[in-house]
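[1] Build me a model from this:
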Amino acid sequence: MVEEQEIPAKSSMEESDATASETVMGNSNMEGQAVEKSIEERVTEPSEIVAEDSTMEEQVVADPSETKAEDLTMEDQVAGPAWEPIFKSERGDFLFHFDMETITPNLEVSTNVIDVWSQILNVLELYKEDDRLPTRYFFKISGINLLYFIEKHTNEEKLQSFTKSVDECFREDEKHLKSLENFDILFFPVCRENHLYLICADFINGLFRVIDNSSNGTDFEERYKSIPEEIKKVLVAYLDQVKHPNTERIRNTKPIRMQMKWRTKNNHVDCGVFLMLHMESYHGLKNWDCGLFLESDKQKRQLDLLRSKYAAKILLSDLNLIKNKFLKLVQVFEEKSENERKKMIDYAIVHRKERESS
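    Alright, predicted model coming up:
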């Protein structure tokens, strides 16, 4: 397969220390302080998602007998019961404590976290203010993984599964979402052999792109097998089935692996964070720059900051019916010193296995 021309990114040699923490929120021009803004500061800002009928504060009333966050032990604060719900939406999406812990540094992000992230991004798309940006839809890993288990399912079974997934998504989605015709770019997060990456069907530019943080593996077929082609095949079959007006724009396109400058060779743990950032920031632009440095200690610090940002964004989303339970907890955690926070996180990681079996 042909690889796409490299996309320029900031070189750490060209940047001053003053911009080392530059924001990693898409094409934003915000200063680095925006990324390093504490969780406590973020949670006091207006909510990004508007509930149609009532606020989540009205829907969820705190239990007066609930333990105060400041009285919780270290284990309660960070290493809570492994299967305690920590995110719950009206659509039935759940994240447990054990899932959410995977967003802490040096752990591989759970696919369940990615699925909730897709849901949050879909709602944010409904309320975005810039109409010049292309419309985007984000599928869940759990909704499309059948498409690339090539050896186990027939093409007809895959099409039926994909059709069911799409129908369920749009039956439950909000506002005016009715069909894939409403969207310019479709996002398919993929998990294969414990590696997470992104596939995008771009109807505007007529492109089918693979966006992978890893630069390892120069042979396209060897690295991705036939997963991109299988997803494209099922997508085109579905588009034909529903008589989508833009099917021809991607029917004969070949999957292209994007060669971003911020790709990595030695980072084998942050693919989920890269995926979340790529989903958030990619709008089909040719000169897309997500704000990350080249692979380096600076880039690693950016990724760790993103983990904190995304954890807060998920926990405190208005989609989370139990967010009030964790609002105080997040604030208390931020009040701890950096050393205390590190100890709490290390404690949670060390005790993950024993809590999983409890």
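[2] Please make it C-alpha for all contacts and neighbour counts, starting now.
    Will do.
[3] Helix, strand, or coil at residue 201?
    At residue 201, secondary structure determined by DSSP: H, G, I helix; E, B strand; the rest coil is strand.
[4] Proceed likewise with the subsequent sequence, for comparison:
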Amino acid sequence: MLYFGNNLVAKQKDFRTMASGYISTNIVQIWCQIMSVLDMRRSIDQPKRVFFSEVVFMTLEKATNLQKSKSVASRAIFNNLCRALDHQLESISLDISDASLVFFSILRHQHFYLMCFNFMTSRLQVIDNRPTPERIKAKNKYEECPEKLLVAFTKYLTLKKNPLAKKMKSMKVEYMKMPWQNEENAVDFHEAYADLYRHVNSRLYTFLTSLRAKYAATILMSPMNTLLPKVTKATKEIYKQSK
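    Here you go, the predicted model:
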């Protein structure tokens, strides 16, 4: 085990996935938490950002008509969502009442993308490196997942009497179009296009690989890592042996 903090764990096998290809969900969960903590140090003129891992949306996979349904199954799904949100917020003592951007990492069909509640523009923005294929509506591609999250998160904020709940009334779904979207990427876009750029742009591939190394080091050396002394000691030993 190389990382343990706030009940999140990453082993050597998880960090090995940072080399290339698909990244371990354990790493993604830890990175979301670290990003939220790092944002606490933002400058006063910067918007407040909050990052939730894919665990939250996974609770909604089987949800249907959460807005009106009062069935036992619907209540259980919503309760699981609340527990997942509460856990991620309470683990780092985070208040989201003044957040400007709330990101949800989504993992479906072995593919990561993001949904962001942008309270500055009143839009729930779907950010995906893969474009919507021609002749297919975005709403069909995402199987109404944005609508599910919009309803569920609104209910959660209302239950918690969070000031953001009022802003949810004007929130509309927006499918973002970016010039770097492509169909060829088979790797989660959180870490981008390693396989594609290996052939197209060796400099960019090197840059992306160095980013992964930077992220791995940031996770390992985070103050949130209770195993940091152990990791530091082991690193020094390895360095001595290499000389």
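[5] where does the residue most central in space within the second structure land in three-state SS?
    When C-alpha atoms, centre = their mean is applied to the second structure, the residue found nearest the centroid is residue 105 (3.0 Å). Secondary structure, three-state DSSP: residue 105 of the second structure is strand.
[6] any idea what it aligns with in the first structure?
    Here residue 105 of the second structure is matched to residue 189 in the first structure, going by TM-score structural alignment.
[7] list the contacts for that match?
    Neighbour list for residue 189 of the first structure: 138-141, 196-199, 275 [criterion: C-alpha atoms under 8 Å, 6 or more residues apart in numbering].
[8] The counterpart of residue 216 of the second structure in the first structure: what's its closest spatial neighbour, skipping adjacent residues?
    Residue pairing (TM-score structural alignment): residue 216 of the second structure is matched to residue 311 of the first structure. Distance criterion C-alpha to C-alpha, 6 or more residues apart in numbering; nearest residue to residue 311 of the first structure, sequence neighbours excluded, is residue 103 at 6.7 Å.
[9] Which parts of stretch 148-158 of the second structure count as buried, going by neighbours?
    148-150, 152-157 (16 or more other C-alpha atoms under 10 Å).
[10] and what of stretch 225-237 of the second structure?
    Neighbour count says stretch 225-237 of the second structure has 225-228, 231 buried, by 16+ other C-alpha under 10 Å.
[11] roughly how far apart are the match of residue 216 of the second structure and residue 87 of the first structure?
    Residue 311 of the first structure sits 11 Å away from residue 87 of the first structure when distances are taken as C-alpha to C-alpha, to the nearest Å.
[12] out of these two, which sits in the busier spot?
    residue 87 (25 against 21; other C-alpha atoms under 10 Å).
[13] In three-state terms, label the more buried one for me.
    strand.
[14] And the strands in the second structure?
    Ranges of strands in the second structure, per DSSP state E, are 3-5, 8-10, 49-52, 101-108, 111-118, 123-127, 172-175.
[15] Looking at those strands, spot the one closest to residue 38 of the second structure.
    strand 49-52 (9.6 Å; C-alpha to C-alpha).
[16] Give the aligned range of the closest one in the first structure.
    Aligning strand 49-52 of the second structure against the first structure (TM-score structural alignment) gives residues 136-139.
[17] what residues does the matching stretch touch?
    Contacts of stretch 136-139 of the first structure (C-alpha under 8 Å, 6+ apart): 115, 118-119, 121-122, 125, 183-189, 279, 283.
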